[in-house]
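Chemist: Coordinates only, no sequence provided:
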């Protein structure tokens, strides 16, 4: 049995761009886990608005802005495939219990992921409710039937979505720490809010 300090939460995100929702989620994860590792990823099911390196820089600015030593960006975990990320995390933190964090919008997709059942066998799964994506009981039962050890995290995340922000830019949804990098790379058609 792993001790609580042996647990590490893993949260990959497109960070396309990072929003106040990402910020709230990372802060919420720090309330539940002793260590949180995050990275920007390329989701094979999404079209991205900026290259991975720029999204990683945006996420890094958010992580630095939160300034919590328990939160670290580990860009080397990034892969389009969760199974590869878990392999890398297992090598980085041998003996630690891995908790893979996903939004409720992704939970029904996991059985169709590359080696989805193997993913579920290598980690505990934490699902964060997302506004507009209610927790699907049938999806949870399907995951449990595949061997998932899962929990639904009681986090309240603001209803922000990177995809909506790319369609209709809203500077109020961008964390202050992200602005310098966003403006430096001239991303998403957003202008300096000041």
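Modeler: Structure's in. What do you need? Since the model is a prediction, treat every value here as computed from it, not as a measurement. Numbers count the residues shown, from 1 in each chain.
Chemist: C-alpha only now, for contacts and for neighbours.
Modeler: Noted.
Chemist: Which residue is the nearest non-sequential neighbour of residue 74?
Modeler: residue 39 (5.5 Å; C-alpha to C-alpha, 6 or more residues apart in numbering).
Chemist: this is the comparison structure:
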């Protein structure tokens, strides 16, 4: 993945358990509307919520992301957080990306709810200093309210950029429930992801149920 100084690099973080078309749509719209040079999908090593029964592991989620973006030169996948392991903090990730790619212009892609919660993040002012904040606008999330919250973090409101994102009622948990219930997931995730999930028997246990003993 060639990244040059001065490139505008978007980062879309998440568990991606599994990645689906709404993730890719967010990456595409940020790329297009904010004139980014590339968008990185950044799977976390440890899911922020308790999903142990459903999580196939960080390496599998990383591979699912690679399959999801294969053939699209606008998108790529970073294993930075998976390789580092443990809990991930945005400020640490952004510092690591700056060290790996000096001179790059980072844009961190978030939804409106997550943007509003920035004041509660670890080192929020450092996050704002290290990256622009690309905020996906959806119905029900008012720009003025988001900017009011961001204004409590030095520099954050000035570094925020908004982009339109069509509302798609799709989540990774829905995908997992459909797989567990034996329902098709084609047209909800990229075809290579559908094939990998079927081939490796992922998400067959009902969501929240204990894994069968060996």
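Modeler: Alright, I've got the coordinates. Keep in mind it's a predicted model, so treat the numbers as computed, not measured.
Chemist: TM-score, when you put one on top of the other?
Modeler: In this superposition the chains share a TM-score of 0.82, using TM-score structural alignment, normalised by the length of structure 1; 184 aligned residues with a C-alpha RMSD of 2.5 Å.
Chemist: what does the residue nearest to residue 74 of structure 1 align to in structure 2?
Modeler: When structure 2 is aligned by TM-score structural alignment, residue 39 of structure 1 is paired with residue 42.
Chemist: for whichever strand or helix holds that match, the distance to its chain's centre please.
Modeler: According to DSSP states H and E, residue 42 of structure 2 maps onto strand 38-43. Centroid displacement of strand 38-43 of structure 2 relative to its chain, using C-alpha atoms, centre = their mean, to the nearest Å, is 7 Å.
Chemist: and residue 135 of structure 2, that one's in a strand?
Modeler: Yes: secondary structure assignment places residue 135 of structure 2 in a strand (DSSP: H, G, I helix; E, B strand; the rest coil).
Chemist: ok, now which ones touch the counterpart of it in structure 1?
Modeler: Aligned counterpart of residue 135 of structure 2 in structure 1: residue 127 (TM-score structural alignment). Shown in contact with residue 127 of structure 1 (C-alpha atoms under 8 Å, 6 or more residues apart in numbering): 101-104, 107, 150-153.
Chemist: For the closest residue to residue 127 of structure 1 other than its chain neighbours, which residues are in contact?
Modeler: Among residues not flanking residue 127 of structure 1 along the chain, residue 152 sits closest, at 4.7 Å (C-alpha to C-alpha, 6+ apart). Listed by C-alpha under 8 Å, 6+ apart, the contact partners of residue 152 of structure 1 are 126-129.
Chemist: same deal with residue 201 of structure 2?
Modeler: Per C-alpha under 8 Å, 6+ apart, neighbours of residue 201 of structure 2: none.
Chemist: Distance-wise, check residue 28 of structure 1 relative to residue 34 of structure 1.
Modeler: Distance, residue 28 of structure 1 to residue 34 of structure 1, using C-alpha to C-alpha, to the nearest Å: 11 Å.
Chemist: quick one: what's aligned to residue 66 of structure 2 in structure 1?
Modeler: Per TM-score structural alignment, residue 66 of structure 2 is aligned with residue 60.
Chemist: helices or strands up against the one helix or strand that match maps to?
Modeler: According to DSSP H and E, residue 60 of structure 1 maps onto helix 52-66. Judged by 3 or more C-alpha pairs under 8 Å, 6 or more residues apart in numbering; DSSP states H and E, helix 52-66 of structure 1 is in contact with helix 20-32, strand 36-40, strand 71-73, helix 179-185.
Chemist: Tell me how far the closest residue to residue 135 of structure 1 other than its chain neighbours lies from residue 171 of structure 1.
Modeler: Distance criterion C-alpha to C-alpha, 6+ apart; nearest residue to residue 135 of structure 1, sequence neighbours excluded, is residue 104 at 5.9 Å. Residue 104 of structure 1 is 25 Å from residue 171 of structure 1, where distance means C-alpha to C-alpha.
Chemist: circling back: take the contacts of residue 152 of structure 1 and lay them out in TSV including distance to residue 162 of structure 1.
Modeler: TSV is the format used below for the contacts of residue 152 of structure 1 (distance: C-alpha to C-alpha, whole Å):
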residue	distance to residue 162 of structure 1
126	21
127	18
128	16
129	16
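Chemist: Just to confirm, what residue in structure 1 is aligned with residue 121 of structure 2?
Modeler: Going residue by residue (TM-score structural alignment), residue 121 of structure 2 aligns to residue 113.
Chemist: er, residue 93 of structure 2 I mean
Modeler: Per TM-score structural alignment, residue 93 of structure 2 is aligned with residue 85.
Chemist: Helix or strand next in line after the one helix or strand its match maps to, which one?
Modeler: For residue 85 of structure 1, the host element (DSSP H and E) is helix 82-92. Once helix 82-92 of structure 1 ends, the next helix or strand along the chain (criterion: DSSP H and E) is strand 97-103.
Chemist: Report the mean deviation for that following strand after fitting onto structure 2.
Modeler: After superposition onto structure 2, strand 97-103 of structure 1 sits on average 0.8 Å from its aligned residues (mean C-alpha distance after the TM-score superposition for structure 1).
Chemist: follow-up on the earlier one: quick check: the gap between the corresponding residue of structure 2 for the residue nearest to residue 127 of structure 1 and residue 98 of structure 2.
Modeler: Taking TM-score structural alignment, the alignment pairs residue 152 of structure 1 with residue 162 from structure 2. Remark: distance between residue 162 of structure 2 and residue 98 of structure 2 (C-alpha to C-alpha) = 23 Å.
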